[in-house]
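> can't give you the sequence, but here's the structure:
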């Protein structure tokens, strides 16, 4: 049986008075006739890390993809309810989905550097993908360095920016993908199991990076690893069968959960 994460691992209690930068209200989503999310209402607080935990198939990744309208890209998908960024409903008619994604960077489970591009061009690819005007060479150099520094990768790659991104280790490739997302200057960073395919040392580097980025951004991380949620997040949301069971400051949820289903999950009685 797993035990509750020790209090020593848990960050200080989250400031529950911080404003919600991003929020869902009665969010329902799915594919065709199959509903995956059932009325999820959840706020993601400004400059805090929110972890989303729950068993496989509970709707964590679908929720994450709804937050930046990536769910829209799947044929037959549907979304009901609302997702607001700074009070603006991103699903309202006339809102450009690509513009939404520029404000909300996303990093997937496995590193996805573009194989035919150099490290430098990988960082800049996000800018081009959103139809922005091409920066000057000097501007591009500044963007690349700033993004790689924020992703804690600059010192490791500054002398080989023109080489293939595939020459990097798995952990470095994932930090490169984070740098690519950060190059757009997003307000929110969405991470879907970002360390699932990485070794322990690379995982630690990503976790340290996430913990630092919370000072600049609203971060949402989906993870199966409850110890990871305890290490990096300010607040944790537990989902089950497409529903939000509870959300609370991470220390509170892992030590004194309000719902018996949450306690059963985090102590290993199911899931």
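Sure thing, it's come through. Just so it is clear, the model here is predicted, and its values are computed rather than measured.

> from here on, just use CA atoms for contacts and neighbour counts.
Will do.

> and the gap between residue 207 and residue 143?
23 Å (C-alpha to C-alpha, to the nearest Å).

> so between these two, which is more surrounded?
Taking neighbours as other C-alpha atoms under 10 Å, residue 207 and residue 143 compare with residue 143 leading, 23 against 19.

> and that one, how far from residue 120?
Distance of residue 143 to residue 120, given as C-alpha to C-alpha: 10 Å.

> could you do residue 251 as well?
39 Å.

> one more: residue 210?
Distance of residue 210 to residue 120, computed by C-alpha to C-alpha: 22 Å.

> now do the buried residues in the host helix or strand of residue 246.
Secondary structure assignment for residue 246, by DSSP states H and E: strand 243-249. By 16 or more other C-alpha atoms under 10 Å, the buried positions in strand 243-249 come out as 243, 244, 245, 246, 247, 248, 249.

> in the following helix or strand past it, which residues are buried?
Once the chain leaves strand 243-249, the next helix or strand it forms, by DSSP H and E, is helix 250-255. Across helix 250-255, burial judged by 16+ other C-alpha under 10 Å covers 250, 251, 252, 253, 254.

> in addition, the following structure is provided for comparison:
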């Protein structure tokens, strides 16, 4: 037991005697590593600054090059000046569109009724009249009005041409002309009213385009022949797409009649 205590005491004295040199060695090692770490951080920071400087320089060179290129291109190929909107031309274009739509409405029946069809009378097609039918056919009498019956269909072709849906005619580009004409509104006129009216015109014209298209594929009279005597009845059918298209065109003309007096060509 005494020998064990003696050995522990000896170990404690050895630790106490060697602790101070060991502490110095550890402190020196930590200090050395710290200095090397700080130098590494400084070198990395300097390298990062150099990268930033290089990138900044390259960016400035690129911007200068682009600026010079654009300048040279502008000198060699100058852009044409945007022509000022001419009041007379713009207003006359609106007036032409109005006159075109008015002409369509005035000749509505001629524009939408196609009576180039001929049908054989139903009585002649009955079995008891078979011999008579053969006799008429042998003498080409089917082309005689006394034998054949003229029939009609409604057509949307001319309507769509007149309202500009097919890309031709004075009505094409009407909405753009109405926007341009805003600067030609006379002093004292209500510009808010002008803007609202042009929006109504645009909506009515768009509605006329969609309804006129539907009239050619969905209206009963556009796919089924009817007697020429039934033309007034067909035209007065308020539920047909064709009649609703006519009303939309009328709204467009009324709107144009409202705004045209508000415009001045003396700007």
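Looks like it arrived, so ask away. In this text, all values refer to a predicted model and were calculated from it rather than measured experimentally.

> quick check: TM-score for this pair?
In this superposition the chains share a TM-score of 0.21, using TM-score structural alignment, normalised by the length of structure 2; 92 aligned residues with a C-alpha RMSD of 5.8 Å.

> I figured residue 222 of structure 1 hits residue 62, correct?
No - with contact defined as C-alpha atoms under 8 Å, residue 222 of structure 1 does not count as touching residue 62 (10.3 Å).

> Three-state assignment for residue 212 of structure 1, please.
Three-state call for residue 212 of structure 1 (DSSP: H, G, I helix; E, B strand; the rest coil): helix.

> ok, now how distant is it from residue 201 of structure 1?
Counting by C-alpha to C-alpha, the gap from residue 212 of structure 1 to residue 201 of structure 1 is 17 Å.

> and residue 119 of structure 1, by the same measure?
Distance from residue 119 of structure 1 to residue 201 of structure 1, by C-alpha to C-alpha: 21 Å.

> which one of these two has more residues nearby?
residue 119 (29 against 10).

> would you confirm that residue 30 of structure 1 contacts residue 78?
Yes - assessed by C-alpha under 8 Å, residue 30 of structure 1 is found in contact with residue 78 at 5.6 Å.

> more neighbours: which of those two?
Legend: neighbour count by other C-alpha under 10 Å for residue 30 of structure 1 and residue 78, higher for residue 30 (22 against 17).

> residues in contact with the more buried one?
Residues near residue 30 of structure 1 by C-alpha atoms under 8 Å, 6 or more residues apart in numbering: 36, 37, 77, 78, 79.

> what's the burial count for the residue lying closest to it once chain neighbours are set aside?
The shortest distance from residue 30 of structure 1 to any non-neighbouring residue, by C-alpha to C-alpha, 6 or more residues apart in numbering, is to residue 36 (4.7 Å). Counted with other C-alpha under 10 Å, the neighbours of residue 36 of structure 1 add up to 19.

> residue 36 of structure 1 and residue 60 touch, don't they?
No - Residue 36 of structure 1 is not in contact with residue 60 according to C-alpha under 8 Å; the separation is 9.5 Å.

> for the strand holding residue 246 of structure 1, name the packing helices and strands.
Packing contacts for strand 243-249 of structure 1, counted by 3 or more C-alpha pairs under 8 Å, 6 or more residues apart in numbering; DSSP states H and E, involve strand 34-45, strand 235-240, helix 260-266.

> now the shortest one against strand 34-45, angle please.
When you say that, I think you mean strand 235-240 of structure 1. If you take axes from the mean of the first three to the mean of the last three C-alpha atoms, to 10 degrees, strand 235-240 of structure 1 sits at 170 degrees to strand 34-45.

> how much does strand 235-240 of structure 1 deviate in direction from strand 243-249?
Computed with the same axes, to 10 degrees, the direction of strand 235-240 of structure 1 lies at 160 degrees from that of strand 243-249.
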